[in-house]
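Engineer: Requesting a structural model of the entry that follows:
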Amino acid sequence: MKTTPDQLKILSIDIGGSHIKATILNSKGELLKNYEKVVTPIPASPENVIKSIKTLVKDFPEFDKISVGFPGYVKNGVIKTAPNLGTDLWKDYDFAKNLGAALGKEARVVNDADMQGLGVVNGKGLELVITLGTGFGTAVLLDGNLLPHLEFSHQPFGKSASYDKYIGEAALEKEGVKKWNKRMQKVFEVLKTVFNYDYLYIGGGNSDKLSFKLDKNMKIVSNADGIKGGSRLWKLEEAPKEQPLLTQ
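Structural biologist: Sure, this is the predicted structure:
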């Protein structure tokens, strides 16, 4: 019997600079199992990452499709940049094709913040999603639809070469939580001015280190919520065709 879209079981994977997480979702984005994780391999080459994913999911229940959130710029399933994994290793690598071949199912790959955005937004107005982890990720959605991905994290900020270097994991460890929070307040002011968003969602492993009061239209979301975007990725008529607007 052919599986209908409403019956799809989707392996949803979130690749980060420190961990790779995965779960299986139904078509509504509901978890069919608790998500599990493994440490991101070093070096994080495509071959090593695929090997880690195969190890992670070897005892998972059966699934029909694969969704992946990747920490870099992705175009039609092909990796263009991977700042926190090693761009030299990943540039022009067809991750969707090769991961699909390795696991025997069709795969779609998008930027990790984009996938998180699909999982957390309410679909009304202009919504901005940011992730605070190894680096700084962003996704912009209008009425629930992904807009072209911006590599906003590569833009200079203050005296720093990029947002990644200004508020990423390395900056947090070097400057400490108190100074990092001051930096985050400056970043939020810029985001308000640049995007004029209706709502801002804040995810990533370092979001729980924010110590100041957020505006009413700002909300911290969990990685578990974000990984649910893997189901919505397969509700799109075709895989998102990301085109760069602001890249360095």
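Engineer: C-alpha only now, for contacts and for neighbours.
Structural biologist: Will do.
Engineer: what's the spacing between the residue most central in space within the chain and residue 134?
Structural biologist: The chain has residue 112 as the residue nearest its centroid, 1.5 Å off, counting by Cα atoms, centre = their mean. Distance of residue 112 to residue 134, computed by Cα to Cα, to the nearest Å: 12 Å.
Engineer: In contact with residue 137, which residues?
Structural biologist: Residues in contact with residue 137, defined by Cα atoms under 8 Å, 6 or more residues apart in numbering, are 71, 112, 113, 129, 130, 131, 151, 152, 153.
Engineer: Let's verify the spatially closest residue to residue 97 that is not a sequence neighbour: helix, strand, or coil?
Structural biologist: Nearest residue to residue 97 in three dimensions, chain neighbours excluded: residue 107, at 7.0 Å (Cα to Cα, 6 or more residues apart in numbering). Following DSSP: H, G, I helix; E, B strand; the rest coil, residue 107 is assigned to strand.
Engineer: Quick check: residue 107 touching residue 96?
Structural biologist: Yes. Under the criterion of Cα atoms under 8 Å, residue 107 makes contact with residue 96 at 5.1 Å.
Engineer: Show me what the helix ranked longest in the chain is packed against.
Structural biologist: If you go by DSSP state H, the chain has its longest helix at helix 177-195. The helices and strands touching helix 177-195, judged by 3 or more Cα pairs under 8 Å, 6 or more residues apart in numbering; DSSP states H and E, are helix 163-167.
Engineer: can you list contacts of the helix or strand following the helix it packs on?
Structural biologist: Per DSSP states H and E, the first helix or strand lying C-terminal to helix 163-167 is helix 169-175. With Cα under 8 Å, 6+ apart as the test, helix 169-175 has contacts from 132, 133, 134, 135, 165, 180, 206.
Engineer: Quick check: the residue nearest to residue 153 when sequence neighbours are not counted vs residue 146, distance?
Structural biologist: Spatial nearest neighbour of residue 153, excluding adjacent residues (Cα to Cα, 6+ apart): residue 163 at 4.8 Å. Distance of residue 163 to residue 146, computed by Cα to Cα: 22 Å.
Engineer: one more, for comparison:
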Amino acid sequence: MSKKHGHPLGIDVGGSGIKGAPVDLDQGAFAAKRLKILTPKPATPEAVIEVIGQIVEHFADEVGDAPIGVTVPAVVTHGTVRSAANIDRTWIDFDGERAMEKALGRDVTLVNDADAAGYAELHYGAASKEDGLVILTTLGTGIGSALLYDNMLVPNSELGHLEIDGYDAEKRAASSIKDIEGLTYPQYAERLQRYYEVVEALFSPDLFVVGGGVSKDAAEFLPLLKLRTPIIPAVLQNKAGIIGAARLAAEAAGTWLPAKD
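Structural biologist: Got it, this is the predicted structure:
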């Protein structure tokens, strides 16, 4: 918790909705029911920050003066957004962290959404007992990724944008493509097989963790993959981004330390 009171707030900015909840970091769980507000159209930085402000106000009693972690589906370096594969292009080179801190009047940590999800799975989920290199991928509108090595996050890996067989990987293997092309799970597994075997050859990970909405159906496609590396579904599913963002924010602000991890 913060020096005064309150749980840190995690906020996950997505293409269709902006979701937030205060997080109990000792438990790795929401401390109150999640609030979701539709993502504004167009999702400019100013419009998104206004919605984030509404979420902060909604949880004012639970959060107090605690820090806020915010995810975006983009590369983020030192608080500045550097890409816009699946968000409004006006975010590119926008100092989102500073703008949010100015608008909200409190500490903010801005982070890539897959990195936040990976960090949560590392400490509370599927990767919590794994040493070495863990690669989390989120299969959704695109493909997000997080590299986790010996309990450390290596940010902004963007493995969904590897060029494989002449294609940007997520244009062939994101779960949105499965829906658009009407692929069966066995057909989709063929796409994933090619994707994961390339990533495996490049990085030789100790574990793959698969997140994103489609992970709830992991039993339909993960057993069809033939890899050297174990591959398992994420545990926290769509809660992971919020939980990971809140923990990263609390650690950055120095307001919370784990009792035992």
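Engineer: Need the TM-score from the superposition.
Structural biologist: After superposition, the two chains reach a TM-score of 0.84 (TM-score structural alignment, normalised by the length of the first structure), with 235 aligned residues with a Cα RMSD of 2.5 Å.
Engineer: can you give me the helices in the first structure?
Structural biologist: 46-57, 87-90, 95-103, 112-120, 163-167, 169-175, 177-195, 223-227, 229-232.
Engineer: With respect to residue 4 of the first structure, which of those lies nearest?
Structural biologist: Nearest to residue 4 of the first structure, of all the helices of the first structure, is helix 229-232, at 13.6 Å by Cα to Cα.
Engineer: what's the distance between that closest one and the middle of its chain?
Structural biologist: 12 Å (Cα atoms, centre = their mean, to the nearest Å).
Engineer: same check, this time on stretch 213-228 of the first structure
Structural biologist: Counting by Cα atoms, centre = their mean, stretch 213-228 of the first structure comes out at 13 Å from the chain centroid.
Engineer: and the helices of the first structure, which is most packed in?
Structural biologist: helix 112-120 (a mean of 28; mean count of other Cα atoms under 10 Å).
Engineer: picking up where we left off before, any chance of TSV for the helices of the first structure, columns distance to residue 3 of the first structure?
Structural biologist: Below are the helices of the first structure laid out as TSV (distance: least, Cα to Cα, whole Å):
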stretch	distance to residue 3 of the first structure
helix 46-57	21
helix 87-90	33
helix 95-103	18
helix 112-120	23
helix 163-167	42
helix 169-175	42
helix 177-195	40
helix 223-227	22
helix 229-232	15
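Engineer: Ok, which of these comes nearest residue 213 of the first structure?
Structural biologist: helix 177-195 (9.9 Å).
Engineer: in stretch 140-159 of the second structure, what counts as buried?
Structural biologist: Neighbour-count burial for stretch 140-159 of the second structure flags 140-149, 151, 153, 155-159 (criterion: 16 or more other Cα atoms under 10 Å).
Engineer: Show only the entries of the residues you listed found in strands.
Structural biologist: 143, 144, 145, 146, 147, 148, 149, 153 (DSSP state E).
Engineer: Residue 82 of the second structure: which of the residues you listed is nearest?
Structural biologist: residue 144 (14.9 Å).
Engineer: and whatever residue of the first structure lines up with the closest one, how far is that from residue 151 of the first structure?
Structural biologist: Residue 144 of the second structure maps onto residue 137 in the first structure, with residues paired by TM-score structural alignment. Per Cα to Cα, residue 137 of the first structure is found 8 Å from residue 151 of the first structure.
Engineer: any common contacting residues for the two?
Structural biologist: By Cα under 8 Å, 6+ apart, no residue touches both residue 137 of the first structure and residue 151.
Engineer: Among the helices of the first structure, which comes closest to residue 76 of the first structure?
Structural biologist: Minimum separation from residue 76 of the first structure across the helices of the first structure (Cα to Cα) falls at helix 95-103, 8.3 Å.
Engineer: The closest one vs the second structure, mean deviation?
Structural biologist: On superposition with the second structure, the mean distance recorded for helix 95-103 of the first structure (mean Cα distance after the TM-score superposition for the first structure) is 1.4 Å.
Engineer: report the angle between the axes of that helix and helix 46-57?
Structural biologist: 50 degrees (axes from the mean of the first three to the mean of the last three Cα atoms, to 10 degrees).
Engineer: Quick check: buried residues in stretch 56-72 of the first structure?
Structural biologist: Applying 16+ other Cα under 10 Å to stretch 56-72 of the first structure flags 56, 57, 63, 65, 66, 67, 68, 69, 70, 71, 72 as buried.
Engineer: Spit out the contact partners of the alignment partner in the second structure of residue 204 of the first structure.
Structural biologist: Counting by TM-score structural alignment, residue 204 of the first structure lines up with residue 212 in the second structure. Applying Cα under 8 Å, 6+ apart, we find residue 212 of the second structure in contact with 137, 138, 139, 140, 237, 238.
Engineer: residue in the first structure matching the last one?
Structural biologist: With TM-score structural alignment defining the correspondence, residue 238 of the second structure maps onto residue 223 in the first structure.
Engineer: Its match against residue 206, yeah?
Structural biologist: No. Between residue 223 of the first structure and residue 206 there is no contact under Cα under 8 Å: 10.8 Å.
Engineer: residue range for stretch 90-103 of the first structure in the second structure?
Structural biologist: Using TM-score structural alignment, stretch 90-103 of the first structure pairs with 91-104 in the second structure.
Engineer: What sits closest to the residue nearest to the centre of the first structure if chain neighbours are left out?
Structural biologist: Nearest one to residue 112 of the first structure, counting by Cα to Cα, 6+ apart, is residue 69 at 3.7 Å.
Engineer: separation between that neighbour and residue 51 of the first structure?
Structural biologist: Counting by Cα to Cα - residue 69 of the first structure and residue 51 of the first structure are separated by 17 Å.
Engineer: I'd assumed residue 199 was in contact with residue 130 of the first structure.
Structural biologist: No. Residue 130 of the first structure lies out of contact with residue 199 (Cα under 8 Å); the separation is 11.2 Å.
Engineer: Which one's more surrounded, these two?
Structural biologist: residue 130 (23 against 19; other Cα atoms under 10 Å).
Engineer: which residue sits closest to the match of residue 144 of the second structure, ignoring its sequence neighbours?
Structural biologist: residue 131 (4.8 Å).
Engineer: what's the nearest residue to the aligned residue in the second structure for residue 24 of the first structure if we skip its chain neighbours?
Structural biologist: In the second structure, residue 24 of the first structure lines up with residue 22, judged by TM-score structural alignment. The shortest distance from residue 22 of the second structure to any non-neighbouring residue, by Cα to Cα, 6+ apart, is to residue 9 (4.2 Å).
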